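# sequence and predicted structure are below.
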Amino acid sequence: MAQQFLFYILILSVFSSIFGELNPLPDYIKVCRKSDLNFDKCFVNAIEILRPKIAKGMPELNIPPLEPLDLGDLVISKKQDTGIDISVKNLRVYNATTFKITNFKSENFVGHLTAELLLPRFEIEGFYSVEGRLLALPLKGSGDFHGSFSNIRAKVKFDVGRIEKNGVEYFKLSQINIKAKMGKGRIKLNNLFDGNKELSNVINDSINDNIIAIANDILPSIEKALEKKFSEIGKKVFEIFTANQLLPN
């Protein structure tokens, strides 16, 4: 009899751990149903509701604030590839959460999702180190920098699948691909040539006269950093909440 009772308790504990301890969805996560004929519109509205929380962070989900967005240290280019070594430390992006979703297509949130975004304005700052030649000019220096950009358009592709854990389905974010196109921008590198103002002005003016071409060389590194950052966030959310919670029938 005691063995039967212990077996009953064990089975009850297993079922409780699987079905009885689901994390409740916060009220700021708007749920869109698979049966919704306007699913894509519902999803875009859900992102708009979530936007303030994205900016301030969600400590209850272990998601840090995205204003500013900290991308850490990046190697932008290497001399053997481009003729110039450029590295950045403590790269921070401001206004990254002010994006507008101009187009969104999905397969009811499973499979391939595509979003087209417009970022009206964002700024970056950090600490740079550079050595090599840029636009046929010798370039050397290290210091802080600041950049301001506008009208950035991006296409974001998500691959979302399903996995089963302990008999419960969860979503799995398998891939994020970000491709961005720069609109306008200006950047200033401080302390070039050990603070030589005349040479620094020449280089900064040359950079800004060719900002689109230079931005196209820099963007791939930033895109990869953004992909990594948002993959981490998506993974956290999908591990906490079940597929049925996020996408009920």
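Perfect, thanks for sending it.
# use CA for all of it now, contacts and neighbours both
OK.
# can you pull out the strands in this protein?
Applying DSSP state E to the chain gives strands spanning 69-77, 84-94, 100-105, 111-134, 137-165, 168-181, 184-189.
# any idea how far the residue nearest to residue 64 when sequence neighbours are not counted is from residue 51?
Once flanking residues are discounted, residue 64 sits nearest to residue 57: 4.7 Å by CA to CA, 6 or more residues apart in numbering. As judged by CA to CA, to the nearest Å, residue 57 and residue 51 stand 10 Å apart.
# for residue 81, same thing?
39 Å.
# so for those two, which residue has more residues nearby?
residue 51 (16 against 8; other CA atoms under 10 Å).
# these two touch, right, the more buried one and residue 95?
No: assessed by CA atoms under 8 Å, residue 51 is found out of contact with residue 95, at 11.6 Å.
# now do the shared contacts for these two.
Common contact partners of residue 51 and residue 95 (CA atoms under 8 Å, 6 or more residues apart in numbering): none.
# list the contacts for residue 85?
Taking CA under 8 Å, 6+ apart, we find residue 85 in contact with 76, 77, 78, 79, 129, 130, 131, 132.
# pasting the second one now:
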Amino acid sequence: MREILYLTIICFVPIFAKELPPYLKICNRDSPEINDCIKNSMNALAPKFHTGDLNYSIPNISQLNCDDLLKDVRIDSKRETFMNLTKLDLLRCYNYDVKNIKMHFNESDLKNTLINGIIGPFEVLGHYEILREYPFSKISSTGNVTGLLNFYINASIDFATYENDSKKYINATDVKVDLLYESGDVHFSKIYPLSNIIDKQVNVKINTKLSKYTKSINSDMQNFFNLKIKEHLNAFLAQYTYDQLLPEIRAEYLKLCNKNDPDLQRCIKKSVLFLKPYLSRGIPELKVPSIEPLMLREPLILNPSNGLRTVGLEINVKNISVYGCSDFDLRNLYVNFDKDTVNFDLKLKDLMINGLYNVDGRILLLPIKGNGKFVGNFSNSVGYVRMDSQIVKRDGHEYIQINAMKVKMEIGKGNLQLYNLFGGDRSLGAVINNVINENFDLLSKEFIPPLEKELSRLMLRLANNIVSQFTYKQLFPES
């Protein structure tokens, strides 16, 4: 039983590694949704505890040995009856469900972090000895014990921060746990070897009193496991800095703008431009991928032959990568707080795209077929963007939710190069590429509508990934 408590608390403490597991959601310590985030992170780890993941220091807890943990436990005070459990194994301890967690943050500690949930069903296998003391004799029985158990877990853990080598770390200063029996079924073999009927009746009686028996051992193991949990938890926490375990939401990439700033539009523009290098390499903690390149996974169909009698081509392109999107200039920004709209222009000096193409058609009487890689270069492009949003409430906090993002593109000069035309014949390929680029204006008009649609979709998702992590007051404080 003591090992159950220890294991439960370890399961219920979020596990992080120096390189965070890809399946673990990052939780920012000053997010208003920190409690739900950590709860979901811990529950997501449950299947990983089944197999373990040594790359991220996640142990395999599908079977744990708890030998000689419970000795001389009094189970019947009237008859002076004691029990010893030895060679005890707990199976399927990864079966847990965190129901609630509540953390309290301040500058230096996290007092009274409360966790509750359910652990089980897990399987118990082991050996028992029951000793009954009578006035003039002692009677003992031994055998194997098996069973399935479910428990409620309540825990209170106090954490504090400390510095080591100019870095901040966190450790547990106090741990208090309580394990409450919910349901279960156990069987003690040979508890009354002289009669199978009596043996069965005794097991039935034991199961009707499992709740009572579990209460009788809680006080005995409380102090022991408070110390053990604290010892092992701190050994784990010492490997990681505080910012690794719980990064601050107001990271270096976020420049706040006071809502009462008389030059608010300029502040917002500077804040967006400050994001450029972070958008280039991505912001993993916000699940914002790098936009270098910007990946357009939806295939596009281009028809540069519209309006040309001598050209009949259809070009299908896919797996498109766009480079240069992070090197933008922001112009004509206007934020209307009353209507929750934002309008701005994006000046993109140089864009380079590549991907795969498939072409089918004709130029004059010459049939054109081919497939392979393509490369395009565009200069002095402009995106005209309108963003519609609203204020929504979640858990008593106001957030910005972006409902629509409309992008209109104008492409300046450019060229497109298709490789492997005519099976790689360079001379014929050059002729066809020249014809395509002589009609680049027509090609760009075909290219723009599907590109606008895809860019609108991607920018909407990217923007919501960012603003959904912050409350409205965090983004636009009033003081």
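That came through fine. Since this is a predicted model, take the numbers as computed values, not measurements.
# circling back to that earlier point, just tell me what the residue nearest to residue 64 of structure 1 corresponds to in structure 2.
Aligned counterpart of residue 57 of structure 1 in structure 2: residue 282 (TM-score structural alignment).
# show me the contacts for that match.
Counting by CA under 8 Å, 6+ apart, the residues that residue 282 of structure 2 touches are 288, 289, 290, 291.
# check residue 216 of structure 1 too.
181, 182.
# do you know how far the aligned partner of it in structure 2 is from residue 312 of structure 2?
If you follow residue 216 of structure 1 across to structure 2 using TM-score structural alignment, you land on residue 445. Distance from residue 445 of structure 2 to residue 312 of structure 2, counting by CA to CA: 16 Å.
# who's in contact with residue 35 of structure 2?
Neighbours of residue 35 of structure 2 in contact, by CA under 8 Å, 6+ apart: 100, 101, 102, 103.
# what does residue 45 of structure 1 align to in structure 2?
Match for residue 45 of structure 1 (TM-score structural alignment): residue 270.
# how many neighbours does the counterpart of residue 32 of structure 1 in structure 2 have?
Using TM-score structural alignment as the criterion, residue 32 of structure 1 maps onto residue 257 of structure 2. If you count neighbours by other CA under 10 Å, residue 257 of structure 2 ends up with 22.
# also residue 74 of structure 1?
17.
# got it, and residue 126 of structure 1?
Quick note: residue 126 of structure 1 (other CA under 10 Å) scores 20 neighbours.
# alignment lookup: residue 424 of structure 2 to structure 1.
In structure 1, residue 424 of structure 2 lands on residue 195 (TM-score structural alignment).
# burial check on its match, number of neighbours?
Neighbours of residue 195 of structure 1 under the rule other CA under 10 Å: 13.
# check contacts around it.
With CA under 8 Å, 6+ apart, residue 195 of structure 1 has no contacts at all.
# so it versus residue 181 of structure 1, what's the distance?
32 Å.
# hmm, residue 343 of structure 2 is touching residue 404, no?
No: using CA under 8 Å, residue 343 of structure 2 makes no contact with residue 404, being 12.0 Å away.
# overlap in contacts, those two.
Contacts common to residue 343 of structure 2 and residue 404, judged by CA under 8 Å, 6+ apart, are residue 387.
# residue 394 of structure 2 matches what in structure 1?
Aligning on TM-score structural alignment places residue 394 of structure 2 opposite residue 165 in structure 1.
# okay, now its match: neighbour count?
9.
# how about residue 440 of structure 2?
Neighbour tally, residue 440 of structure 2, other CA under 10 Å: 17.
# disregarding residues adjacent in the polypeptide, which is nearest to it?
Per CA to CA, 6+ apart, closest to residue 440 of structure 2 is residue 415, 6.8 Å.
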